[in-house]
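Chemist: quick one, what's the 3D model for this:
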Amino acid sequence: MKILVTGAAGFIGANVCARLLNNGDSVVGIDNLNDYYDVTLKEARLKPLLQCDSFHFRTIDISDSSAVAKLFEEQQFDRVIHLAAQAGVRYSLSNPLSYAQSNLLGHLNILEGCRHTKVKHLVYASSSSVYGLNDKTPFSTSDSVDHPVSLYAATKKSNELMSHSYSHLYGIPTTGLRFFTVYGPWGRPDMALFKFTKNILAGEPIDIYNNGEMQRDFTYIDDIVEGIIRIADVVPQGNDEWRVETGSPATSSAPYRVYNLGNGNPVKLMDYITSLEKALGIEAIKNFMPMQPGDVYKTYADTQDLFTATGYKPVVSVDEGVKAFVDWYLSYYQH
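Modeler: The predicted structure is shown next:
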C-alpha cells in the first residue's frame, strides 16, 4: 500500500516508517523539521529511511493547507498515519499558538486531504493527557474526557471530535490512539528520560516534580509501533445500533474508533529513576520540586479494547526499555 506518515522525522514517526518499509509498503513521509528540539536528531532518524527506494520524504508543514492538499491530490494514499503535532504539555503553557497551528489547523488539513481523496483509513495520534482530571483508574475509553488540564490535551481531544465529525459526514474511517508516555531509543530530548540521562551523566541534579509522587504508564517505542501497525489493519465500521445515550464514546454510528495504547502497568516515577540509575551505574542527584501546572498524578491505560481488536498487548518492561534507551544514548552521544 501507499501510506502517508506525518511527523516522519519524529520519535514515533521514524520508527513507524521503518516498520512499514520493512513490511513492504511504499511510504511518503512529511515533516516540517522545526527547531522545537535538536534538528540534527530528526535528520539522523531520517538518514536510514532515505536509503530505502520505497521511502520518499517531503519537508511540509501540515498547517500549510495548499501544500497538504497538493500532496494528497498528487499521491492518492491508501492510508494515512498522522503523527505530526506540536508535542509537550509544559511548552503549551508558554507557546499556545503553535498548538493551534499544528494540532488544530494541521489536523483539519489532514482530514480534508483524506476526505477529498477518499483515503481508506486515517490513524492519528491522540494522547493519554485527554483524561485530565479523571481520578478513576485504569483510564478507559468509555470514560468522559471533557476536563483537560493543559491546552495540549485540549487540542488532542479536539482532534478526536474533528475526526468524528468527518467520519460522520463523509464516511472516512478514523482511528485515534491515546498514547501513554512513550520512551525508548531515539526519543525526544524534552522527555524526562532524555533529560534525566543527560543530567546524571553531567553530574547535575535532576528535577523531580510533585516530590516524586507520580505514576506513569511508560510504554516502550516498539510496543507503540506494533500497536499502530496492527490497528491500521482494523478499519472501523459504523454501527447503526449505536446510540449516544447507551454507547461508548470510543465508538459511534460512524466509522470511528478510539483506543488506548499503553503498557497497562503504571510505574512509580522513583522506580523509573532507579531503573535509569541501574542502567547508567550512577546515582542521580535529586532535586524534588512541586507539581507543575498541566501535569497529572497518575496515568494508567485500560488496553482491553486494543487487545480485543488486535490480539496484542505491550510486552517490554521498564527495566528492559530504559536499558535499551541508555545503550542507544551512550552510543549516539559517544559517552
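Chemist: contacts, neighbours, all on C-alpha from now
Modeler: OK.
Chemist: packing partners for the longest helix along the chain?
Modeler: Secondary structure of the chain per DSSP state H: the longest helix is helix 151-170. Judged by 3 or more CA pairs under 8 Å, 6 or more residues apart in numbering; DSSP states H and E, helix 151-170 is in contact with helix 91-94, helix 96-99, helix 106-117, strand 121-127, strand 174-179, strand 256-261.
Chemist: any idea which of those is most buried?
Modeler: The highest mean neighbour count among the helices and strands packed on helix 151-170, using mean count of other CA atoms under 10 Å, belongs to strand 256-261: a mean of 28.
Chemist: tilt between that one and strand 174-179?
Modeler: Following axes from the mean of the first three to the mean of the last three CA atoms, to 10 degrees, one obtains 20 degrees for the angle between strand 256-261 and strand 174-179.
Chemist: need the helices and strands packed on helix 151-170 in TSV (columns: distance to Leu83).
Modeler: Putting the helices and strands packed on helix 151-170 into TSV (distance: least, CA to CA, whole Å) gives the following:
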stretch	distance to Leu83
helix 91-94	17
helix 96-99	14
helix 106-117	10
strand 121-127	5
strand 174-179	10
strand 256-261	14
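Chemist: how about this one, so we can line them up?
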Amino acid sequence: MRILVTGTAGFIGAALAERLLARGDEVLGIDNHNDYYDPALKEARLARFADHPGYTHRRADLADAAAVNEAFISFKPQRVVNLAAQAGVRYSLKNPQAYVQSNLVGFGNLLEACRHGEVGHLVYASSSSVYGANRKLPFAVEDAVDHPVSLYAATKKANELMAHSYSHLYGLPTTGLRFFTVYGPWGRPDMSPMLFADRISRGEPIDVFNYGNHSRDFTYIDDIVEGVVRTLDQVARPDPAYNAEAPNPGTSDAPWRVYNIGNDRPAQLLRFIELLEQHLGRTVEKRLLPMQPGDVADTWADVSALRRDVGYAPDTSIEDGVARFVAWYREYA
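Modeler: The predicted structure follows:
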C-alpha cells in the first residue's frame, strides 16, 4: 500500500516507517524537524531507512495546509498514520501556542486532506494523558475523559473529537491510539528513560517526582509498532451495537474507534530506575520531589478492546525492554 506517515523523524514514526518498508509498503514521510529536542537524533533515526527505494521524505509542517495538500495530491496515499505532534506535557505549560499550531491546526489540515484524498483509513496518535484527573485504574476506553490536566492532553482529546466529526460527516474511517509511556532504542531525550540513563551514566543525581510513588505502564517500542500496524490494517467500521441512548465513549455509529495501546503491566518508576542502574552498572542519588503540574500519579492501560479487535498482545517485559534499551544507549551515546 501507499502509506503516508507523519513524524517519521520521531521516535515512533521512524520505527513504524522501518516496519512498513520491511513488509513492502511504499511510504511518504513528513516531518518538520523542529528543535524541541536535538535534531541530530532525528537525522540519525532517518538515516536508518532514508535510502530505502520505497521511502520518500518531505520536510514540511502540518500547519502548512498548502504543503500538506500538495503531498496528498502527488503521493495519493491509501492509508495515513499521523504521529507528528508537539509532544510533552511540561513543555505545554511553557509554549502553549506550539501545541495549538501542531496538534490542532495541523491535525485539522490532515483531516481535510484525508477527506478530499479519499483516504481509506486514518490512524492517529492520541495519548494516555487524556485520562487526566481520572483515578479509576486501569484506564479503559469506556471511561469518560473530560478532565484533562494539561493543554497537551486537551489537544489529544480534541483530536479524537475532530476525527469523530469527519468520520460522522464524511465517512472517513479513523482510529485513535492512546499511547502509554513508550520507551526503547532511539527514544525521545526529553522522556524519563533517556534523561535517567544520561544522568546515571554521568553519576549525576536524578529528580524523582511524586516522591517516587509514580507507576507507569511502560510499553516497549516493538510492541507499540506491532499494535499500530495491526490497527492500520483493520479499517475502522461503525459499531453495530452502538446505542445512542447509552453511548460507549470508545465506539460510534460512525467508522471511528479509539483504543488504549500499552503494556497492561504497570511498574513503579523506582523499579524502572533500579533496572537502569543494574544494566548501566552504577547507582544514582535520587532527589525525591513533589508532583509536577500537569502530571498524573499512575497510568495503566486496559487493552482488552485492542486485543479483541486486532489481536494485540504486548509481550516485552520491563526487564527485557530496559536491557535492550540500555544496550542501544551504550552504543549510541
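Chemist: TM value for the aligned chains?
Modeler: Remark: TM-score between the superposed chains equals 0.99 [TM-score structural alignment, normalised by the length of the second structure]; 333 aligned residues with a CA RMSD of 0.8 Å.
Chemist: about what we covered before: nearest to Phe77 of the first structure, out of the helices and strands packed on helix 151-170 of the first structure?
Modeler: helix 106-117 (7.7 Å; CA to CA).
Chemist: check the mean deviation of the closest one from the second structure.
Modeler: For helix 106-117 of the first structure, the mean distance from the matching residues in the second structure following superposition reads 0.5 Å, by mean CA distance after the TM-score superposition for the first structure.
Chemist: mind giving me the packing neighbours of that helix?
Modeler: So helix 106-117 of the first structure, by 3+ CA pairs under 8 Å, 6+ apart, packs with helix 65-75, helix 151-170.
Chemist: ranges for the strands of the stretch 201-335 of the first structure?
Modeler: Counting by DSSP state E, counting those that start in this stretch, the stretch 201-335 of the first structure has strands at residues 206-208, 215-216, 219-220, 256-261, 267-268, 286-288.
Chemist: buried deepest among the helices and strands packed on helix 106-117 of the first structure, which one?
Modeler: Among those, helix 151-170 has the highest mean neighbour count (mean count of other CA under 10 Å), at a mean of 21.
Chemist: OK, contacts around the closest residue in space to Gln292 of the second structure that isn't next to it in sequence?
Modeler: Spatial nearest neighbour of Gln292 of the second structure, chain neighbours left out: Phe209 (6.8 Å); criterion: CA to CA, 6 or more residues apart in numbering. Phe209 of the second structure is in contact with Leu288, Leu289, Pro290, Met291, Gln292, counting by CA atoms under 8 Å, 6 or more residues apart in numbering.
Chemist: separation between the nearest residue to Pro290 of the second structure once chain neighbours are set aside and Asp190 of the second structure?
Modeler: Of all residues not flanking Pro290 of the second structure in the chain, Asn210 sits nearest, at 4.6 Å (CA to CA, 6+ apart). According to CA to CA, to the nearest Å, Asn210 of the second structure stands 18 Å off from Asp190 of the second structure.
Chemist: now Thr175 of the second structure
Modeler: Distance, Thr175 of the second structure to Asp190 of the second structure, by CA to CA: 27 Å.
Chemist: what sits up against stretch 139-152 of the first structure?
Modeler: 87-89, 92-93, 96, 99, 129-134, 154, 157, 248-250, 258-260, 293-295, 299-303.
Chemist: could you give me the buried positions within that stretch?
Modeler: Residues of stretch 139-152 of the first structure classed as buried: Phe139, Ser140, Thr141, Ser144, Val145, Pro148, Val149, Ser150, Leu151, Tyr152 (neighbour count, 16 or more other CA atoms under 10 Å).
Chemist: farthest pair within the residues you listed?
Modeler: The largest separation in these, counting by CA to CA, is between Ser140 and Leu151 at 21.1 Å.
Chemist: now for the residue nearest to Pro290 of the second structure: what does it line up with in the first structure?
Modeler: Asn210 of the second structure maps onto Asn210 in the first structure, with residues paired by TM-score structural alignment.
Chemist: so that match touches Asn287, yeah?
Modeler: No - contact criterion CA atoms under 8 Å: Asn210 of the first structure and Asn287 do not qualify, at 10.6 Å.
Chemist: between these two, what contacts are shared?
Modeler: Here Asn210 of the first structure and Asn287 have no joint contacts, going by CA under 8 Å, 6+ apart.
Chemist: all helices of the first structure, in order?
Modeler: Counting by DSSP H, the first structure has helices at residues 11-22, 39-50, 65-75, 91-94, 96-99, 106-117, 151-170, 192-202, 221-232, 269-280, 304-310, 318-332.
Chemist: turn the helices and strands packed on helix 106-117 of the first structure into CSV, columns for distance to Leu20 of the first structure.
Modeler: What follows is those, written out as CSV (distance: least, CA to CA, whole Å):
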stretch, distance to Leu20 of the first structure
helix 65-75, 17
helix 151-170, 23
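Chemist: wait, Trp186 of the first structure touches Arg45, no?
Modeler: Yes - between Trp186 of the first structure and Arg45 there is a contact at 7.3 Å, judged by CA under 8 Å.
Chemist: need the overlap of contacts for those two.
Modeler: Listed contacts common to Trp186 of the first structure and Arg45 are Phe11; contacts here mean CA under 8 Å, 6+ apart.
Chemist: picking that back up, quick check on the contacts of Phe209 of the second structure: which are buried?
Modeler: Among the contacts of Phe209 of the second structure, the ones that count as buried by 16+ other CA under 10 Å are Met291.
Chemist: just the contacts of Phe209 of the second structure now: which is nearest Gly120 of the second structure?
Modeler: Distance to Gly120 of the second structure across these (CA to CA) is lowest for Gln292, with 40.8 Å.
Chemist: I'd assumed Asp207 was in contact with the closest one.
Modeler: No - between Gln292 of the second structure and Asp207 there is no contact under CA under 8 Å: 11.0 Å.
Chemist: how many neighbours does the nearest residue to Leu137 of the second structure once chain neighbours are set aside have?
Modeler: Excluding its sequence neighbours, the residue lying closest to Leu137 of the second structure (CA to CA, 6+ apart) is Trp300, at 6.3 Å. Per other CA atoms under 10 Å, the neighbour tally for Trp300 of the second structure reads 24.
Chemist: which residue in the first structure lines up with Trp300 of the second structure?
Modeler: Trp300 of the second structure maps onto Tyr300 in the first structure, with residues paired by TM-score structural alignment.
Chemist: please give me every residue in contact with that match.
Modeler: Thr137, Pro138, Phe139, Phe180, Arg216, Asp217, Gly262, Gly264, Asn265, Pro266.
Chemist: just these now: which is nearest His164 of the first structure?
Modeler: Nearest to His164 of the first structure among those: Phe139, at 20.5 Å, using CA to CA.
Chemist: what is the equivalent residue in the second structure for the closest one?
Modeler: Superposed on the second structure with TM-score structural alignment, Phe139 of the first structure falls opposite Phe139.
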